[in-house]
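Visitor: pasting the sequence and the predicted model now:
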Amino acid sequence: MRCVRPGADTLDGGEGEDVLYGGAGNDSLVGGTDDDLFGGDGNDILSGEGFLYGEAGSDTLTGSFFGDTLYGGGESDFIDGSLSDDFLLGDDTLGVAGADTLIGGDGNDTLKGDADSLSGGNDSLLGEAGDDEIYGYAGDDFLSGGDGLDYLEGGDGNDFLDGGLDNSTLLGGAGLDTIIGGLDQDLIEGGESADSLLGGDGDDIIYGEGDGIENSLAGNDFLNGQGGNDSLDGGAGVDRVLGGLGSDTLFGGEDLVGQNQRDTLTGGGSVDYFELEDSGLSGQPGDYISDFQNGIDFLGTGFSFTALTVSRINLNINGVSTGSTRIAVTATGEELAVLGGVLPGQITETDFTSV
């Protein structure tokens, strides 16, 4: 054990299991194997293997090749787990919150921006390589998973979540969140408030609001599946849902846009706007709209009603041949949409709106 008087101290634990206390002042503490480092007051620099606690002040903590536990303490800290499986925590004091930067590095890390904080800080949490768990908690946080199968949870505040390269689970929580899925198959949930949810590449599952049991509020969300064959659910609220590339399934938005390839669109019980995308390609299948409500919902298109052909088509729905409606561009034969269970005689010009 080493203790020194207040001041700007430099302590090196060397070999052996040591406990180093910096005390007051801007200290530099270097630990050896299995050391415990306590920075105390001041802007301290701590590096080593074991348990590192910056305490008060804006501290810099760097882990080792092994599994470390790094606590920043109050104020704005920079924490780098380095290699191996680390646990990183930005703030741990009730009512004290700094804008912390936490970097997991290699390994399967756990990063937490604020714990038991009333207001939270605006933290940057970077998982990098490995299967990481990242929690922003309160504050407007930036979370990035990096490589690996990551779990990101923004918490309160207006957060930005980036899933990175592999399969990720991204939960926005309360606040106006922006979530980007990344390159692989992601599960994205916006939570409360009006969120922007982008699936990225891969076959993603995207929800505009959280579990109805847990969240009583609903936001007006923007969902975009982008690449891949995605499943998008706007939930409650006036949502805009875009399928993007791939064969997508869209639920629950007020404004649903299938975009490229054949998508399945389901609006819900309120007034829905289904935008019929024009690919310009003859033989391209249109979107399938499963619950078009004649006289309630609208079909958005850039074509006039007289430029369209509305005809009957029989579909096998749940094993039953059901009369449905095919809408196509007369001049090119391009199919814009198929309305399941709706007969052509029910469709009139009043069902269309310009986009």
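Guide: Structure received.
Visitor: when you work out contacts or count neighbours from here on, use the C-alpha atoms and nothing else.
Guide: Will do.
Visitor: run a quick neighbour tally on residue 350.
Guide: 11 (other C-alpha atoms under 10 Å).
Visitor: surely it is in a helix?
Guide: Yes. Looking at residue 350 with DSSP: H, G, I helix; E, B strand; the rest coil, it is inside a helix.
Visitor: isn't residue 284 up against residue 329?
Guide: No. Taking contacts as C-alpha atoms under 8 Å, residue 284 lies outside contact range of residue 329: 11.4 Å.
Visitor: list residues touching both of these two?
Guide: Residues touching both residue 284 and residue 329 (C-alpha atoms under 8 Å, 6 or more residues apart in numbering) are residue 335.
Visitor: more neighbours, the two?
Guide: residue 329 (20 against 16).
Visitor: how near is the more buried one to residue 195?
Guide: Distance, residue 329 to residue 195, using C-alpha to C-alpha, to the nearest Å: 35 Å.
Visitor: and what of residue 62?
Guide: Computed as C-alpha to C-alpha, the residue 62 to residue 195 distance reads 34 Å.
Visitor: please apply the same query to residue 89.
Guide: In terms of C-alpha to C-alpha, residue 89 sits 26 Å off from residue 195.
Visitor: these two: who's more crowded?
Guide: The neighbour count for residue 89 versus residue 195, taken as other C-alpha under 10 Å, is higher for residue 195 (27 against 24).
Visitor: check it against this one:
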Amino acid sequence: MATYYGTNLANYYNYTGSQQLYAYGYGGNDTIWGNTNNDYIDGGDGNDYLYGWSGNDTLWGGNGNDYLDGGTGNDYLGGESGNDTLLGGSGNDTLLGGFGNDSLSGGDGDDRLTGSTSRAFNSLEYDTLAGGSGWDIFVLGESAGNYYQGAGYALITDYNGANDYIQIKSGSLSLSYANLGFGSSALDTAIYQSGDLIGVVQDNTSIALTSYYFQFV
């Protein structure tokens, strides 16, 4: 295994070796590139750019507004704190935005997208989720509760009812259909729990509160 440890300054590291990479950027606005192996890259603090390339990679953004690109392979991407952009690329990826207003794009493959975090429920978080092609799961909550409360919600931009599911905590759910100003002029579906908006499905009104569209937990 090859290892790389940055400094608290801005680091640039492009690994060209053949071994699996373990890299940690520490502080600073870092740019770190992996290789064709199953790499582990942690940006640490700062606004980081992390690229996994091919292989089944694990990328952690840390604190800051980070850009994570898994490339090909079945990748795990965690934005953590900050307003992060996560790109899964091809493969069956798991994307976790964490704290902040995040943009998640699964790309090709069967992906699992969680904009918020299972560690705390957030009332001021606005996340954008795009699954891409494949059978995708958009996670809006778990059995302990839904992730979006108060003014926060998740915007799902490309839901496909034939392939995709929305995971949500069951109980006191309702849907409404209106043009909420997202995407084209088509109607959107708003998902409420106990009157609180937790999600919007853009340009889609074919959804019903059944197990065909939702995974209730």
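Guide: On my side now, so go ahead. Since we're looking at a predicted model, the values are computed, not measured.
Visitor: residues touching the alignment partner in the first structure of residue 42 of the second structure, list them.
Guide: The alignment partner of residue 42 of the second structure in the first structure, by TM-score structural alignment, is residue 180. Listed by C-alpha under 8 Å, 6+ apart, the contact set of residue 180 of the first structure reads 161-163, 197-200.
Visitor: and the end-to-end length of stretch 130-146 of the second structure?
Guide: End-to-end distance for stretch 130-146 of the second structure: 19 Å, by C-alpha to C-alpha.
Visitor: could you do stretch 72-84 of the second structure as well?
Guide: 20 Å.
Visitor: which helix or strand contains the aligned partner of residue 244 of the first structure in the second structure?
Guide: Correspondence of residue 244 of the first structure to the second structure, assessed by TM-score structural alignment: residue 98. If you go by DSSP states H and E, residue 98 of the second structure is not part of any helix or strand.
Visitor: tell me where the stretch 201-350 of the first structure has helices.
Guide: Listed from the start of the chain, the stretch 201-350 of the first structure has no helices (DSSP state H, counting those that start in this stretch) to report.
Visitor: now the contacts of residue 180 of the first structure as JSON lines including secondary structure, neighbour count and distance to residue 69 of the first structure?
Guide: Putting those into JSON lines (DSSP: H, G, I helix; E, B strand; the rest coil; neighbours: other C-alpha atoms under 10 Å; distance: C-alpha to C-alpha, whole Å) gives the following:
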{"residue": "161", "secondary structure": "strand", "neighbour count": "27", "distance to residue 69 of the first structure": "24"}
{"residue": "162", "secondary structure": "strand", "neighbour count": "21", "distance to residue 69 of the first structure": "24"}
{"residue": "163", "secondary structure": "coil", "neighbour count": "32", "distance to residue 69 of the first structure": "24"}
{"residue": "197", "secondary structure": "strand", "neighbour count": "28", "distance to residue 69 of the first structure": "33"}
{"residue": "198", "secondary structure": "strand", "neighbour count": "24", "distance to residue 69 of the first structure": "33"}
{"residue": "199", "secondary structure": "coil", "neighbour count": "31", "distance to residue 69 of the first structure": "33"}
{"residue": "200", "secondary structure": "coil", "neighbour count": "26", "distance to residue 69 of the first structure": "33"}
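Visitor: ok, these vs residue 113 of the first structure, which is closest?
Guide: Taking C-alpha to C-alpha as the measure, residue 161 is the one of the contacts of residue 180 of the first structure closest to residue 113 of the first structure, at 13.4 Å.
Visitor: host element of the residue nearest in space to the middle of the first structure?
Guide: Note on the first structure: the residue nearest the mean C-alpha position is residue 179, at 3.3 Å, using C-alpha atoms, centre = their mean. Element membership of residue 179 of the first structure [criterion: DSSP H and E] is strand 178-180.
Visitor: residue in the second structure matching residue 291 of the first structure?
Guide: Using TM-score structural alignment as the criterion, the counterpart of residue 291 of the first structure in the second structure is residue 158.
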